[in-house]
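Engineer: Quick check, what structure comes out for this input:
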Amino acid sequence: MDSNDVRRQWANRSGEYSPEYYAYYGPNETSDTLRDILDQYIDRNAPVLELGCSSGRHLAHLYEHGFENVAGIEVNEDAFDVMADVYPDLAAEGEFYPNAIEDVITDFADDQFGAIYSVETLQHLHPDAEWVFDELSRITDDLLITVENEPESEGEPDVSYVNDDFPLYYRDWKAIFTDRGFTEVDSKSGRRDTIRTFRTTRTTRADV
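Structural biologist: From the prediction side, this is the model:
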């Protein structure tokens, strides 16, 4: 399976893990955690980007709590129809990019977003597209949050397949982003993921 295959799978996803699936469950504990982290580090008017926003349950939660400058990237175009139905205010006011992350991220300006976050999205990025991590460093002005799966032990396979279907790649997110100019300022283990909060090195230096 190459990176194009992975993108096609998500673009055509229905049923479990589809936009309708996530809209049905709505905002959750992760949504609250993201809001708390953003409240701690950035202003409410800072531009916030979600990678793989699906139908927008996390962004809707942020929007309803005062983060109104929000944007999302989502490869499954059906997600935006669901968003318009379930979260109409978000759909009307947010900035959305119906495309794969790899196809849009190079269009953003340096330091364009005050905060960027990913919830179980980067872990599905094919190794051929790992150059995206460099782009995230370029376009993040302050805060980067990863809510992603991580290896539980040494020797764990580099990839597994969810329901024998789409791939999940195990990565050391702390190493990936500290090697790209970020400083980790917090981390916590959730039920399924590790939540890591990074700030750009230029931001942490300014705080000293």
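Engineer: going forward, measure contacts and count neighbours with C-alpha atoms only.
Structural biologist: Noted.
Engineer: So for stretch 201-208, what gets flagged as buried?
Structural biologist: Thr201 (16 or more other CA atoms under 10 Å).
Engineer: to compare against the first, here's another:
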Amino acid sequence: MDSQEVRRQWAERSGEFSPTYYAYRGPDERSEAVLDAIKRRLDTDARVLELGCSSGRHLSHLYDNGFRDLHGIELNPDAIEVMAEHYPELVDAATVHIGAMEDIVGEFADDAFDAVYSVETLQHIHPDAEWVFAELARITEDLLVTVENEGEDDEELNYVNDEVPLHYRDWHAVFTGLGLTEDETRAGDRDTIRAFTAR
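Structural biologist: From the prediction side, this is the model:
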């Protein structure tokens, strides 16, 4: 399965792991981890971008805690309609770019966002699109937060329900290799939370 097929599946996804699925689950401990990482380092006027924002459950948690300059990238076009239903204040406040991350990040200026974060999104980037990680470092002015599954031992690939590919990576190595400094690491119930500073 190449990166084009992976993106097509996410863009057309309904049911499990779709925007509606995540909207009903609402903010969770991952939302709180992102809020905590950002709030300890930046003011609420920070420009914040979520990668793979879906229907906005993590962005809504930031909105409810005073952040207003919120942005998202989401592949599935149904996400905006679901966001409008579940988080109407957020959909009016946030700027959401619909499309593949690989097609959008190049449009942003250097240091376009004070904080960029992902929650179980970068693990779906196919190896043939790993160049996008350098773009994420480029558009991050202050803080990059990853909340991702990292696998165990030398495991590189796994499938959820035998269909959703997870590409496990050492995010410390990825982003420190791109010039960022990791200043926080902690284990969640299934994810590793890492915070990187860009200066």
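Engineer: Now compute the TM-score of the two chains, please.
Structural biologist: After superposition, the two chains reach a TM-score of 0.98 (TM-score structural alignment, normalised by the length of structure 2), with 199 aligned residues with a CA RMSD of 0.7 Å.
Engineer: Give me the three-state assignment for the residue most central in space within structure 1.
Structural biologist: Nearest residue to the geometric centre of structure 1 (CA atoms, centre = their mean): Ser118, 1.6 Å. Secondary structure, DSSP: H, G, I helix; E, B strand; the rest coil: Ser118 of structure 1 is strand.
Engineer: List the residues that contact it.
Structural biologist: Glu50, Leu51, Gly52, Ile145, Thr146, Val147, Glu148 (CA atoms under 8 Å, 6 or more residues apart in numbering).
Engineer: want to throw those into TSV with neighbour count?
Structural biologist: Output for the contacts of Ser118 of structure 1, formatted as TSV (neighbours: other CA atoms under 10 Å):
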residue	neighbour count
Glu50	22
Leu51	22
Gly52	24
Ile145	22
Thr146	25
Val147	25
Glu148	24
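Engineer: name the helices or strands packed onto the one helix or strand Arg8 of structure 1 maps to?
Structural biologist: Element membership of Arg8 of structure 1 [criterion: DSSP states H and E] is helix 3-11. Counting contacts by 3 or more CA pairs under 8 Å, 6 or more residues apart in numbering; DSSP states H and E, helix 3-11 of structure 1 packs against strand 166-169.
Engineer: corresponding residues in structure 2 for the strand it packs on?
Structural biologist: Mapped onto structure 2 using TM-score structural alignment, strand 166-169 of structure 1 spans residues 164-167.
Engineer: counterpart of Asp81 of structure 1 in structure 2?
Structural biologist: Matched to structure 2 by TM-score structural alignment, Asp81 of structure 1 sits across from Glu81.
Engineer: Its match is in what secondary structure piece?
Structural biologist: Residue-wise, Glu81 of structure 2 maps onto helix 78-86 under DSSP H and E.
Engineer: now for that helix, which elements pack on it?
Structural biologist: helix 19-25, helix 88-93.
Engineer: Check those for me and report the most buried one.
Structural biologist: The highest average neighbour count among the helices and strands packed on helix 78-86 of structure 2, using mean count of other CA atoms under 10 Å, belongs to helix 19-25 at a mean of 17.
Engineer: Quick one: average offset of that one versus structure 1, please.
Structural biologist: Aligned to structure 1 and superposed, helix 19-25 of structure 2 gives a mean residue distance of 0.5 Å (mean CA distance after the TM-score superposition for structure 1).
Engineer: Following element in sequence after that helix, please.
Structural biologist: helix 29-39.
Engineer: Which residues does the helix or strand that that next one is followed by contact?
Structural biologist: Under the assignment DSSP H and E, the closest C-terminal helix or strand after helix 29-39 of structure 2 is strand 48-51. The contact list for strand 48-51 of structure 2, computed with CA under 8 Å, 6+ apart, reads 59, 69-74, 101, 113-119, 121-122.
Engineer: The match of strand 166-169 of structure 1 vs structure 1, mean deviation?
Structural biologist: Relative to the matching residues in structure 1, stretch 164-167 of structure 2 has an average distance of 0.8 Å after the fit, by mean CA distance after the TM-score superposition for structure 1.
Engineer: For that stretch, which residues meet the burial criterion?
Structural biologist: For stretch 164-167 of structure 2, the neighbour count (16+ other CA under 10 Å) marks Pro165, Leu166, His167 as buried.
Engineer: what angle do the longest strand along structure 2 and helix 29-39 make?
Structural biologist: In structure 2, assigned by DSSP state E, the strand with the most residues is strand 140-148. Computed by axes from the mean of the first three to the mean of the last three CA atoms, to 10 degrees, the angle separating strand 140-148 of structure 2 from helix 29-39 equals 160 degrees.
Engineer: So what touches strand 140-148 of structure 2?
Structural biologist: With contact meaning CA under 8 Å, 6+ apart, strand 140-148 of structure 2 is reached by 30, 34, 37-38, 110-123, 137, 171, 191-199.
Engineer: same thing but at 7 Å, please
Structural biologist: 111-120, 123, 191-199 (CA atoms under 7 Å, 6 or more residues apart in numbering).
Engineer: Make a ChimeraX selection of the buried ones in the residues you listed.
Structural biologist: To isolate the buried ones among these in ChimeraX, judged by 16+ other CA under 10 Å, type:
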select :112,113,114,115,116,117,118,119,120,123,191,192,193,194,195,196,197,198
